[in-house]
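Novice: Provided below are the primary sequence and the corresponding predicted coordinates.
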Amino acid sequence: MARKLDVSRETIYAWFVHLEKASMLNFLLVRGKGVSILQKPEKVYLENTNLAFAMKAHPDLGSIRETFLLNQLINAKLSVTLPNSGDFYVSGVHIEVGGKSKNAAQVKGESSYLIAADDIEIGFGTKIPLWLFGFLY
């Protein structure tokens, strides 16, 4: 990105920090890593799903799901990090996000996990409807 914009990598990181402070972006860091202006975040998400629809008529559904969940978790003042398996790690629980057919394959071997599934009305076992996380806000 820095090369394409003909600016330094540090400048890109500074812009990211400003966009995060302006509530336009959310960063996902690996657990145990500190936050620094010169540190590249592991993943960068838009702060709100509406921003994705403002930039593109049909944004990627998987990204929308993850953006929604991260937004709800962060606004609930929970500490969210990037785990080795799954999409998010919150309070000792690995969370995998997907559609109604999402299974635990990506978090198997983890003792504590949840599947945040879209397109389901009620959950069962460790599978929870994604929309329920909206109540965290």
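Specialist: That came through, no problem.

Novice: all contacts plus neighbour counts: C-alpha atoms, from now on.
Specialist: Fine.

Novice: counting contacts, what elements does the longest helix along the chain pack onto?
Specialist: Across the chain, the longest stretch assigned as helix under DSSP state H is helix 61-75. Helices and strands touching helix 61-75, by 3 or more CA pairs under 8 Å, 6 or more residues apart in numbering; DSSP states H and E, are helix 49-55, strand 80-81, strand 93-98.

Novice: second one coming, line it up with the first:
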Amino acid sequence: MDLAYVTKAEQLLVIIAESVPFVPNVSKLSDKIGINRTTLLSYLHYLDEIGLTQNLFKNAHGISKLQKPSKVYLDNTN
């Protein structure tokens, strides 16, 4: 991740923390933060991968598993 986008990831974390459980609307959120949809989905994946958030997905098969998470929670609220 480029250092210029760290503030974008921080904005995303603030939005997730303020609305629990966070049900992402990827199009509106990407417009609000100022990044494209694909980058936003990558950020959600990265935040889950490093343990800051926990993404919950619907039970799906095939290509539908690659879509947005159903809900996003902060992993450790302490």
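Specialist: In hand now; what should we look at? Only a predicted model underlies this, so the values are computations on that prediction, with no experimental measurement involved.

Novice: And the TM-score between these chains?
Specialist: Once superposed, the chains reach a TM-score of 0.54 (TM-score structural alignment, normalised by the length of the second structure), with 48 aligned residues with a CA RMSD of 1.5 Å.

Novice: Which of the helices and strands packed on helix 61-75 of the first structure sits closest to N71 of the first structure?
Specialist: Among those, the nearest to N71 of the first structure by CA to CA is helix 49-55 (8.5 Å).

Novice: Please point out which parts of the closest one sit buried.
Specialist: If you call a residue buried by 16 or more other CA atoms under 10 Å, then helix 49-55 of the first structure has these buried ones: 49, 52.

Novice: so which of the helices and strands packed on helix 61-75 of the first structure comes closest to L29 of the first structure?
Specialist: Put simply, out of those the one that sits nearest L29 of the first structure is strand 80-81, at 5.4 Å, with distance taken as CA to CA.

Novice: what stretch of the second structure does that closest one fall on?
Specialist: Counting by TM-score structural alignment, strand 80-81 of the first structure falls onto no part of the second structure.

Novice: Counting neighbours, what do you get for the equivalent of E47 of the first structure over in the second structure?
Specialist: Aligning on TM-score structural alignment places E47 of the first structure opposite D75 in the second structure. For D75 of the second structure, the count of nearby residues is 13 (other CA atoms under 10 Å).
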